[in-house]
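S.K.: Make a model of this:
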Amino acid sequence: MYSDDEIITGAAAVIVIANAKKMPKKRRFWMRPSLRSRRIYSASDMMKDLILDDVNAINLEYRCNGGFKNFFRMSSTEFEQLLNLIGSKIAAKDTNFREAIPAKVRLGVTLRFLATGDSYHSLMYLFKISKQTISKIIPKVCEALIDVLQDYIKMPQNEQEWNLVAKDFNTKWNFPNCVGAMDGKHISIQAPLNSGTEFFNYKGFFSIVLFAVVDANYNFIYCDVGCQGRISDGGVLKNTSFNSLLTDLKMKLPADCVLPGRTRKTPFVFVGDDAFPLNQSIMKPYPGVQAKYSKTRIFNYRLSRARRISENVFGILSSVFRVFRKPMMLQPNTATKVTLASVYLHNFLRKSGSKNIYNPPGTFDSECSETGNVIAAAWRAELQGSTLTNFTQIGRKSSAEAQEVREEFKEYFSSAEGAVPWQYEKS
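M.R.: From the prediction side, this is the model:
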């Protein structure tokens, strides 16, 4: 048994220890000595120097590959345009203790993070801003980018707009009644805190899922990000608003029409790979190896030409925004914001006046006009460095109506009206 004095002494010791733990740790310094030099040569000064690289370029070719574009993945003009849009949303006020980090620098830090995926420690020494501050800046700027660029990703709202999308697919990729190419990717992230297996996928790593639909011009028209990696690939589509609109017939797609030279009406469809179900609105390839010159092989070839658009979009996204080249050391909510901001920036840069700087010749797959042979895009050589992982191809049963729609496309592609000169060489 303990005496009363010993009990009181022990209790007092416990109280002292508990209070000591609650006391805030005393700062070693207000600002790291290595960061104080930003008052002498700030990130704003660095940006001015990068702009001089472009302005003083000898010729246009060098200018397209100037320092500013290489550093931020966009021209200084586009940077200023973005700054004008989000400046008021991300700006901070000066205090009596220190000057606020300018909005220009906040945007620059975020764009550099998206362009490289560098750690906050690395960005700290580059921009002379503490990693704690950077961890607050990047999510806030991404939120602002998503907010101001909302109009750059819009799904068509009526038959006329869908018809324009279908016209582009038919003109550029010889696939009529196609209103989008769909695809999905797993984005690798670090194991989230206290999440268990919620984000642990069947491929053996932690991830969030990016599902998207793109048009014939390499632009996103729909995007859903943040689904937990543990959900099956088929379940990802089912949980999207896109699927709800499609199954409830609220997509406002054009009415079924007859393909040239055919007699049966055919619906407008989205094209995808074997990870998606075959139905009257989604076309996927015939499974297995098809005989050379067979109609099914020709159909698979023609569908792959249209579906390759989504492959190129994801490829260029991970090639330009290299934050997708390594697992994101971020919590899922922040990783979702970073991914969405990158997607919106892709469309913003694709639709800007200098899209040839963002996507110069050779960026996307192209075809020889005579033989139809695919000329691989530059991003494919770097594919092994991307953490955007494909959905798994899963065989699923399909309805007789869906198979009849696919058969109609198959017959059309092998007819005189629907054939392209090089498809038999390719098949």
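
S.K.: going forward, measure contacts and count neighbours with C-alpha atoms only.
M.R.: Fine.

S.K.: tell me the contacts of the residue lying closest to I394 once chain neighbours are set aside?
M.R.: Nearest in space to I394, with sequence neighbours left out and distances taken as Cα to Cα, 6 or more residues apart in numbering, is A275 at 5.4 Å. Taking Cα atoms under 8 Å, 6 or more residues apart in numbering as the criterion, A275 is in contact with D233, G234, F391, T392, Q393, I394, G395.

S.K.: and this one, so I can compare the two:
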Amino acid sequence: MNEQIVRLTKIVKIINVMFVMMKIYLLASQRLKRRWWIRPVNLTRNNLSFHHTCFAQLKLKDEEHFFKATRMNIEKFKVLLTLLRGRLQRFSKREPINEETRLGITLIYLSQGCSPQYLAWSYKMGLSTVRKIIYETCDAIWQELHEIYLAQPNQTEWKNIADRFYVKTGMPHCLGAVDGKHIKVICPKSSGSLYYNFKKTFSIVLMAICDQNYSFVFVDVGALGSQSDGGIFARSAFGRMILRNQLEIPPDDNLPGTDKIFPYFFVGDNAFPLRRNLMRPYPGRNLSTGKLYFNKKLSSARVHIENTFGILANRWRILHTTINAAPVNVDKIVLATVVLHNYLMLDRNGGYFDPSLVDREENGIFTPGTWRQSSTDMRSIRISHSNRSTMEAFTLREELTDYLLDNNGA
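M.R.: Sure, this is the predicted structure:
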């Protein structure tokens, strides 16, 4: 009798488990059930979408507005499409979305900063389809181009950058300017205050170095906005290489016109630590003539990174917005804009770079770049008060100050 009761109890438990599983299955089926596979309005995609009615006509008849939509001329677009075609090609039972449409959607999203929902209506696609296209294309752009247009320089290339910086700004042995910017994002799910920064917004950080031609040399993206600025720098790939002397920079060499050996270095503002290979300005007021002159020369080199970020945000308006995407996809979007910037900066006649965009000084008159006229949500990282410097770094800065003062006007 007892054995029968035990068996019946087990059978009842199995039936209850099966009932619960069936209920879960039915609920999931209701959630996944679609009213239609393709919305009726999207069935006319191949004839009446934005790509066929407007984008194709811009490419054939209106290069000016095509440039405004994509930030590149038609020839550069065709070259980019050729480079990416293999990564963007898709195969399916239904007719897949072609590579040109995928690239066009992504470039318009990056250049105009418009919402994916608006693009979904314009291109007669589902919202999830448009988002997936944007993220996949941004990733393809980075994967295909970064080894060519954002490769880490070798010693000879670093030396060439330093020589050009010296000719342009008068700052010797300068390998580039470094700075960091906060990229505003929608608060990621279940992230708490990890991305909450000092401006009381949510962000990730883009750390970058530029050369004398306003092109990026090194980038690191993805640091949490809540981190202290000293922590952001120390944890970035570039910061670790600087602090551990792991960059393949040229060995110490003579300062121009002297027999004094001096290391090569990067320049940054007061948010960065003073190191043997990283110079920052003298803090405070009532500085001596030599220190003021040093700060002026350092600023003339450091302003290049401000202008580089200015051009980037001016051309790719998505960086002016609060990006609504998961952090991993925000990284893809930002990296795509950076490598596209370098890709287009190589052709100074392509329209992407305009000299009026950057700060310039003619006949002693300073003219700010036009990028400063447009507001941007790319905030610089804060001044950090926790950076400790070595005596060697202080001594080197004093030596460089004396050299600049001695060669003032030379």
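
S.K.: Which residue in structure 2 aligns with the residue nearest to I394 of structure 1?
M.R.: Matched by TM-score structural alignment, A275 of structure 1 corresponds to A271 in structure 2.

S.K.: T266 of structure 1 now?
M.R.: Match for T266 of structure 1 (TM-score structural alignment): F262.

S.K.: Check R112 of structure 1 too.
M.R.: Aligned partner of R112 of structure 1 by TM-score structural alignment: I108.

S.K.: tell me the secondary structure for its match?
M.R.: Each residue gets one of three states, and I108 of structure 2 gets helix by DSSP: H, G, I helix; E, B strand; the rest coil.

S.K.: which residues in structure 1 does stretch 187-194 of structure 2 align to?
M.R.: Using TM-score structural alignment, stretch 187-194 of structure 2 pairs with 191-198 in structure 1.

S.K.: which residues sit against that stretch?
M.R.: F199, F206, Q228, G229, R230, L330, Q331, P332.

S.K.: can you tell me how far the third one sits from M251 of structure 1?
M.R.: Here the distance between Q228 of structure 1 and M251 of structure 1 works out to 26 Å (Cα to Cα, to the nearest Å).

S.K.: and Q212 of structure 2, what does it touch?
M.R.: I161, R164, F165, K168, G176, A301, H304.

S.K.: cool, Q227 of structure 2 as well?
M.R.: So Q227 of structure 2 contacts L194, N197 (Cα under 8 Å, 6+ apart).

S.K.: so what corresponds to it in structure 1?
M.R.: Using TM-score structural alignment, Q227 of structure 2 sits opposite I231 in structure 1.

S.K.: element containing its match?
M.R.: Per DSSP states H and E, I231 of structure 1 falls between elements, in no helix or strand.

S.K.: Then I249 of structure 2?
M.R.: Going by DSSP H and E, I249 of structure 2 is not in any helix or strand.

S.K.: how about the nearest residue to the aligned partner of L253 of structure 1 in structure 2, chain neighbours excluded?
M.R.: In structure 2, the residue matched to L253 of structure 1 (TM-score structural alignment) is I249. Leaving aside its sequence neighbours, I249 of structure 2 sits nearest to Q155 (Cα to Cα, 6+ apart; 5.2 Å).

S.K.: Same question for F113 of structure 1.
M.R.: Nearest one to F113 of structure 1, counting by Cα to Cα, 6+ apart, is V323 at 6.8 Å.

S.K.: first vs last residue of stretch 61-80 of structure 1, how far apart are they?
M.R.: 22 Å.

S.K.: actually stretch 182-193 of structure 2, not the one I wrote
M.R.: 15 Å.

S.K.: again, but for stretch 84-97 of structure 2
M.R.: Terminal residues of stretch 84-97 of structure 2 are spaced 14 Å apart (Cα to Cα).

S.K.: circling back to that earlier point, out of the contacts of A275 of structure 1, grab the one that's most surrounded.
M.R.: Taking other Cα atoms under 10 Å as the neighbour criterion, D233 ranks highest of the contacts of A275 of structure 1 with 23 neighbours.

S.K.: who's in contact with the residue lying closest to that residue once chain neighbours are set aside?
M.R.: Nearest in space to D233 of structure 1, with sequence neighbours left out and distances taken as Cα to Cα, 6+ apart, is F391 at 6.0 Å. Going by Cα under 8 Å, 6+ apart, F391 of structure 1 touches G184, K185, H186, D233, A275.
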